[in-house]
Structures are given as structure tokens and as C-alpha cells.
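>>> model this:
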Amino acid sequence: MSPARPRRVCYRRPRRDPVRTFLLIAPYFAPQAAVGAYRWVKLARHLVPRGFRPAVLCATFPEDARDPELVRALPPEVVTHDAYVDRRILAARDGLTALEKRLRGPKPAPRGPARPIEGLNPFRDLGDRCLLHGPHAAHEAVELARREDARAVVVSAGPFSCLPVGVHVARSLGLPLVLDFRDPWGLHESGAAPPRDAAERARHHVVAALEQRILARADHVVLNTRRALAAYQERYPFLAGKSSFVRNHFDASLYDPAPASPEPPARFTILHTGTLRAETRVDDIGRALRLLIDRENLTPADLVLRQIGRATEYERAEVERLGLSGFVEFAPTIPQRALLGELRRAHVLLSMVDPRVVLRIAAKTYDYIASGMPIVSITENVEVDELLAHRSDNRRIRPGDVDALVAALSAHYEQFRRARALPTPVPAPAEFSSETAADRFAAVLDGLVSGRR
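The predicted structure is shown next:
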């Protein structure tokens, strides 16, 4: 007998007009402590006062890191139905894993440092962890939409396998469909290089065909940067008139208040938050630190690079190879509420992405902006310049320009050496706030559901 599927519907208050409900298919959502969850947790919080109530179908896997405070931060009107994942498939997966371990025995210890964590690459693997759960998720989504009287369907992608689920649900119920691309799919930077073999060439064709078909069926498509919007409208001219961009954003009300006058750290502190992976390597900052340390004859008592978030043995080995072990501090991920306090206790906030990334902006940039502290962003994306314009000492550095990075860090270090104090935060521009993002998404929804039953 198949195990019963748990139904977890919670955080609901009787709906009041004129609040209108929409179905949100968001595999990443609270309580998951994942970067993909934060965009829509923040939007959900601010869409309710603007007259839109999300009923969310999400996909929390047993192994996912959780932040229960994200759930508590949601308005009571938000319905969270954590039932995208088919528990029968999970049970089968766990059984196969246990059988494999028994047959193979213990794995040998890995030799040498691990490779960096690989990020999204739709051209290397057409599937994702949600793919097999799609039929189950489609059934759950239809039931949830009917139960909550949804008037539109919104899909937060990726994983991109949830896009066909949204298309099916919208078509089945006759509802307008909004696709929110948190990352480019067919225009992802991993597809910029020529295919390495016939299999990868075939995946390029499949992704392009699927993307065009799905975008054509959407009533509106949202990208999260201006450059991504322009690139998609150029690739798919039919998107003109039914596409827009809504940036990632900061939600000031999700942070604990930072101390008005925090005790300044004794060392010049550079802070990077988030996972270190193949697209956020330590190469440039490692070489820049080595040059700065040697030039200024610094010791670990003078300077530290704090990494808050996931890091592998690969990054630790790189730090050791560069002779920086005493200058780099690895710390675990912290809850969203504690982030502002950490950002305000650093002299420089660091963001870095691979030079191929030209359509995306690291989501951490918006938390950095919220702090009002100085930012050094290593990226080729010139759109970041407008995000950094609120402080005259913010800098965008092109990847590989280690001399420019050393110069930027040196200027901040000299300021620290003279003042022995933290920089004074500046007000965060409202343009990059969750309130502004929610206004724009509410306008999209209002244009689609106004006049509908």
C-alpha cells in the first residue's frame, strides 16, 4: 500500500475582499534557508497588503537546510502547502540508496581537495531534483488552486522542471500564467561556449525549443535584471508587451535591528556571504589579499576575510596554497534576521561572480545595499553600477583585474588605519526594497486578473 501523502496547509486567515488569491508554484520557499526561497518570501510578505494573497506549493526535501523564522515571518493570509514532493518517490530513492550502500560497501576517502561546487547548468543536465515529482506536483497544484479560488498562476523558476507544471495547471483551470525567471534558462551563461559533444548540442536544442514553447504560452514573463529582460526580448520578440523585470530586493523588516554604534572590529574586516562555488571562486580575492598583505607587511592581527556560508575543501585548500590560512575565517550560514548585524560589523562587503555572468546580479548585493556599508563587487555586469551609485566609495571591479581590486581594498584599508572605526552606513535606496518590488509585481498581477471572476 502506498504511504499516505501528508497534507500540510497552514498559516491561513479567512480571506477578505478585495484580496485576490493566486497560486504560486515555488519549489524554493519557506522554511528552506536557500537563496532561491528569499525572493518570494519577501514578495509574499509585501503583496498581501497590496491586495494579493499567495497560495504556495513548495518542495522542501528532507535534506534541505531550514530557517523556521522565515515561516513565522509570513503574513497569516499566506497559505503554504509543502506537497510538491512525492513522498513515494522519496521512499523509493532512500531504499535504492540504502541498497547501493550495502552492495558497494563504504566509499573510499576522496583524494586531494574536492572540486568547487557546480552551480546551475541546464545544458549539462536537462533534469533537476524536482523533475520526477512533476506529475504529483501538477495534481497538488490544481487541487490547491481550486481550494483557494486562485485567479492566476505564478511560477518561480528554477528548478526549470516546474515550468511545465505551471503551464499545465494554468491551461487546466483557464487561468493567466506568470513566469518569474529567477535565473536565465536558455540564455544561461553556461551555454555561451560551443557544445563539447553531440549530447550537449542536443541539450542546447531541447532547452531552446522547450523555452520558446513555454514562454509563448505565458501571459507575462518576469526577469530579475534589466539586461536579462533586454536579452530575452531580443531572443524572443513575441515577449514585447508581455514581459518586465522585477529585481531581487532587500526586506528591511526581516533583519534584527543592528546596534546603533557597534563595537568596531580590531582588524580590517572584509566580508563575503553565501556559498563559495565554481562561479564565486576565491582566485581574485586570494591573489589581491596576498599582494596587499605583502605590500603593507600585514599580519593576521591586521586583516581578516570572513566567509559566512558554505565552503568546501577546495576553497580551504586554495586559501592554504596562497598562504592565507591565518587571514581567512570560515563561518557557517546564519539566519536571515542576523545578517544585517554581521554586515554592519565589516569594513568592506565583497561580492564576486564568474566573468561569464553578465545577465545576473548576485542576490547578496541587495542585502549589502540594505546595510549601507561599502561594497566591492567583482563582476562584468555593468548594470551593477546603478546598484552601487548610492555610495561614492563603492566599486565594481572586472574579474581578473587584480590590480584594481588591490587598489580598491587599499583605499578602504587606509581609511580604517586612519580612523580605526567602521564606515558610517548610508540610507539604502528604496528602489531596491521589497516594497518597490511588490508594487511592480502587484501591477503585473492586477493587469491580468482585473475584470476576471
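
>>> only C-alpha atoms for contact and neighbour calcs from this point on.
Will do.

>>> what helix or strand is residue 377 on?
Per DSSP states H and E, residue 377 falls inside strand 375-378.

>>> where along the stretch 51-200 of the chain do the strands fall?
52-57, 79-81, 153-157, 177-181 (DSSP state E, counting those that start in this stretch).

>>> Is residue 372 in contact with residue 423, as I believe?
No - using C-alpha atoms under 8 Å, residue 372 is not in contact with residue 423; the gap is 9.2 Å.

>>> quick one, helices of this structure?
Remark: helices assigned in the chain by DSSP state H are 35-47, 68-72, 87-104, 134-147, 162-173, 198-217, 226-235, 283-296, 313-321, 339-343, 364-371, 384-387, 402-419, 434-449.

>>> Out of these, the one nearest residue 110 is which?
Evaluated with C-alpha to C-alpha, the helices of the chain place helix 313-321 nearest to residue 110, the distance being 10.8 Å.

>>> and this one, so I can compare the two:
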Amino acid sequence: MTYYFPPTGGGGVQRISKFIKYLARDGWEFTVLTSSEPNTLPEDKTLLNDLPENINIVSIPPAINNGVLSRLRARFRSGFVQRWLAAFFFLPDSRRGWARSAGRYVKQLCRRESYDVVFITAPPYSLAITASFLTDQLSIPVVLDMRDPWSTNPYKIYPTPLHKLLDKYLEKKSLKNVKYGISAYESFIEHIRKAYNVGGKWQYIPNGFDEDDFVDLKPLTLEKDRFHLAFSGTFYSHFNNPLLLFRIFSVLKKRYPGSYARLRFHHIGQSIPDITALAREEGCRDILYSWGYLDHHQTLNTLAAMDAYCVILDPGHPRASNTIGGKVYEYLRFGKPVLALIPDEGEAASLLNRGPGHLIVNPYEPDKAAAALDALINGAVDGNNWDEMLLNSFRRETLARQLHHFLKNLLNEK
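I've put the predicted structure just below:
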């Protein structure tokens, strides 16, 4: 069960589609239940190429009409306000009705047909509640895949303290009942065991990169004698706001004008805040190149042409240490430097510190950060040439094999 599935694009879609791609090679067959609800994510039909021919895809229609919420959100242009409204009216998220309907469908399906495992990937966090429900209803194992942390996710918005309290209650109630789970983050497993005394069998299986995606890339031709820095992914207004980076560019422009003249910043993806207006505000509009959303193959061709990459996880956010961002693994595969505006400790820092070729800077110390960026532009940082064995541990094929063994082991326990 997955709410997001190809041809819907995005990093969350890739985790499940890559699992299916490689598990199918180990003999697994799939029926995928996904949503027929329209969503705000763009399409990426290239992701369909990962799916086996014999896959059975069932689209579940929306259980309720969220027309009132849609009209309310349409009155506000701010992406943050739109997300705040959804967070205010729905816990744990606006997909609760769909997840409940999909859960009932799975229960009926398992009565009619023979399956070995039900695999559910969240978010939406409503699907974690569905995993708890189906754990009680079915005789076969139900496995929950947590792609992101739940209440500790920095991207999550809590309109009031009561919303957070209720959300944590749902998290605790659901996860304590789940018997089998995997998580893309080690800290999430540690959190639920410590905070909620969650038992069950859980395994850490991180995100990664697919080596097949890097075959026959055709890097774009960009300006010569320039230093091309890229950020791939969605910019949000409250957690990875590009303003944190643009303020560093502003200092670089004043203190290191030669390096600034060489710099070109490329954004690949969507942006909730007006990225052009923010760049103009900080006086760096002249070095900004906005590519908009590109499909995964186009994104990799664009990233392949870059000199370095950027990660932004606001160190001032209390939950920033709990996430990484899926594109970081592909950055590492390219073997080029990474400029990281992240907390000194946490998931992202722990990953990057396992190898060379990165600079962790504090955006709230823009003078020091600009000096580090100047050094990066002038070649003081080598590429992140990681140990091959360590890098290969993040290949999607390797990660899918870990999931294969996890599933086989729990089936042998029956």
C-alpha cells in the first residue's frame, strides 16, 4: 500500500518503486494499492520504467470529498498557510479517509486471494494507522515502512500544542501495535523505542541511489569557467528556506567578489516561497538559475554537470537533526563536494561524516559560511570520493536485498 506511486514523481515514490524493481528480480510478485486522488506532486513517467511487467496496480478512489478544504486553501497563495490549514483540520494528515478505505479494501482482498505479506509505506502517516488496524485483522504479516520520522519530522507543521499532543498519541498508539517495521532513519527507531517503548521487529534500511540510473548519463553543457552549485528538491518556507543560503551568497558578494562572479546557483525542483524574490532581496538574483521540476532522468543529467551540491536543513529548527533528504545519496554517488547547511549532529551530519568531501556550515554565521564557500569555489575541497564498499552499501539493489532477507526471516517465523 502506498499513497504515492508512479507516474507521480518525487523522492518518496522512488523508495517504493526501487524496492519493487529489485524485489521482483528475487521472485516477489506485487499487487499495489495506490490512490486515484489528484495530488499536488508533478508526474514523472520515467519512474514507470522501474516496474515489472506483471505488476497489478489497483487505484483506490477518495473516500471523502475535501472540497471545503480545497476551497479554503485556494484562498491563500502562501504554501505554508495552505499546509497549516490541512494540518489544522486533519490528524495525522488529510489522507485519513483514504487510508481507512484502502485498509478495508486490503482486508477484503486478503480474504479472496492468497498473499504472503502486506507492505505499507508511510507517509501519509494515516497509513501507519492502517498498518496497525490490519495487524489486528489479518493472519499474514503486515510490515510498515517509515520513509520519514513522524512527530519528530521537521517538515511537519503543528498549528497548536494540542495538535502535536494528539499526533504523538496517534503515533504511539499505532506503532506500539505494529509488529514489523523498517525505517529510513536510525534515530526514528531509537525514538519510538525510547519514547513509546515500542516493541516489534524493526530494521534500519536507509534511502540510497540506483546505479542503473547513472548509466549513459548525458551531462548538460553549462557555462565554462564558472562554479556550478546545485540544490535538488523542494524549498519550503519554514525549514529549508533558500534565504539561509542566499544570505551567505550576499556576504560572499561583498567579501569575495571574485568568487561570487564565478558562482552559479542552480535549483532543480519546486519552491513554496518565491525563490526569485528572495534572491533579489539578498542581491543574488544574477547567479540564480531555476530549472523547475524535472523528471528523475533529466535531474540526474543536470546534476552530473555540476561542480558541487547543497543541502539545507535549518540548524535553528529543533527537529532538523532527524532527517537527511533523499537526494544526498545521489550527491554522494556523483563524487563531488557537498556544501551542507545542517546541524553539526544528527542524521545528515552522521551520514556525511562517514566520508570526505563535504563542508558543514552554520548559516547563522554567514561570514564563516561565506569563507567556507569561497574555499570550496577555489578548489580547497576535494570530491567526496568515498570508500567503494561503503558507497555500495547505499545502492538500491543492496537495500532491496536487505528488505528481501527481512521479509524472508519474518515469514520463516510463522
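
>>> Quick TM-score on the pair, please.
With the length set by TM-score structural alignment, normalised by the length of the second structure, the two chains reach a TM-score of 0.85; 404 aligned residues with a C-alpha RMSD of 3.4 Å.

>>> picking that back up, mind reading off the mean deviation between the strand holding residue 377 of the first structure and the second structure?
For strand 375-378 of the first structure, the mean deviation from the second structure after alignment is 1.4 Å (mean C-alpha distance after the TM-score superposition for the first structure).

>>> what span of the second structure lines up against that strand?
Mapping strand 375-378 of the first structure onto the second structure (TM-score structural alignment) gives residues 338-341.

>>> number of nearby residues for the equivalent of residue 408 of the second structure over in the first structure?
Mapped onto the first structure by TM-score structural alignment, residue 408 of the second structure lines up with residue 446. Residues lying near residue 446 of the first structure (other C-alpha atoms under 10 Å) number 15.

>>> Ok, residue 307 of the second structure next?
Neighbour number of residue 307 of the second structure under other C-alpha under 10 Å is 20.

>>> what do you get for residue 437 of the first structure?
Using other C-alpha under 10 Å, residue 437 of the first structure is surrounded by 26 other residues.

>>> Tell me who's in contact with it.
By C-alpha atoms under 8 Å, 6 or more residues apart in numbering, the contact set of residue 437 of the first structure is 43, 246-249.

>>> ok, now residue 250 of the second structure?
282-284.

>>> Could you do residue 46 of the second structure as well?
If you count contacts by C-alpha under 8 Å, 6+ apart, then residue 46 of the second structure has 7, 295-297 around it.

>>> separation between the aligned partner of residue 182 of the first structure in the second structure and residue 185 of the second structure?
In the second structure, residue 182 of the first structure lines up with residue 147, judged by TM-score structural alignment. Distance from residue 147 of the second structure to residue 185 of the second structure, counting by C-alpha to C-alpha, to the nearest Å: 8 Å.

>>> of those two, who's got more company?
residue 147 (24 against 21).

>>> quick one, what contacts the nearest residue to the more buried one once chain neighbours are set aside?
Closest residue to residue 147 of the second structure apart from its sequence neighbours, by C-alpha to C-alpha, 6 or more residues apart in numbering: residue 184 at 5.3 Å. Residues near residue 184 of the second structure by C-alpha under 8 Å, 6+ apart: 146-148, 204-207.

>>> which residue lines up with residue 184 of the second structure in the first structure?
So residue 184 of the second structure corresponds to residue 224, using TM-score structural alignment.

>>> Check the burial of the equivalent of residue 235 of the first structure over in the second structure by counting its neighbours.
In the second structure, the residue paired with residue 235 of the first structure is residue 195, using TM-score structural alignment. Look at residue 195 of the second structure: counted by other C-alpha under 10 Å, it has 10 neighbours.

>>> Give me the distance between residue 195 of the second structure and residue 57 of the second structure.
Distance from residue 195 of the second structure to residue 57 of the second structure, by C-alpha to C-alpha: 37 Å.

>>> roughly how far apart are the residue nearest to residue 193 of the second structure when sequence neighbours are not counted and residue 190 of the second structure?
Nearest non-adjacent residue to residue 193 of the second structure, counting by C-alpha to C-alpha, 6+ apart: residue 199, 6.8 Å away. To residue 190 of the second structure, residue 199 of the second structure is 11 Å away according to C-alpha to C-alpha.

>>> looking at it, residue 198 of the second structure is touching residue 175, isn't it?
Yes - checked against C-alpha under 8 Å, the pair residue 198 of the second structure and residue 175 is within contact range at 6.6 Å.

>>> which residues do these two both contact?
By C-alpha under 8 Å, 6+ apart, residue 198 of the second structure and residue 175 have these common neighbours: residue 192.

>>> now residue 325 of the first structure: how far from residue 37 of the first structure?
For residue 325 of the first structure, the distance to residue 37 of the first structure - C-alpha to C-alpha - is 32 Å.

>>> residue in the second structure matching residue 46 of the first structure?
Match for residue 46 of the first structure (TM-score structural alignment): residue 22.

>>> tell me the contacts of that match?
For residue 22 of the second structure, the contact set (C-alpha under 8 Å, 6+ apart) comprises 396-397, 400-401.

>>> Now the buried members of those.
396-397, 400 (16 or more other C-alpha atoms under 10 Å).

>>> Can I get those residues in CSV including distance to residue 255 of the second structure?
What follows is these, written out as CSV (distance: C-alpha to C-alpha, whole Å):
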residue, distance to residue 255 of the second structure
396, 42
397, 46
400, 48
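
>>> From what I see, residue 265 of the first structure and residue 342 are in contact.
No - using C-alpha under 8 Å, residue 265 of the first structure makes no contact with residue 342, being 11.2 Å away.
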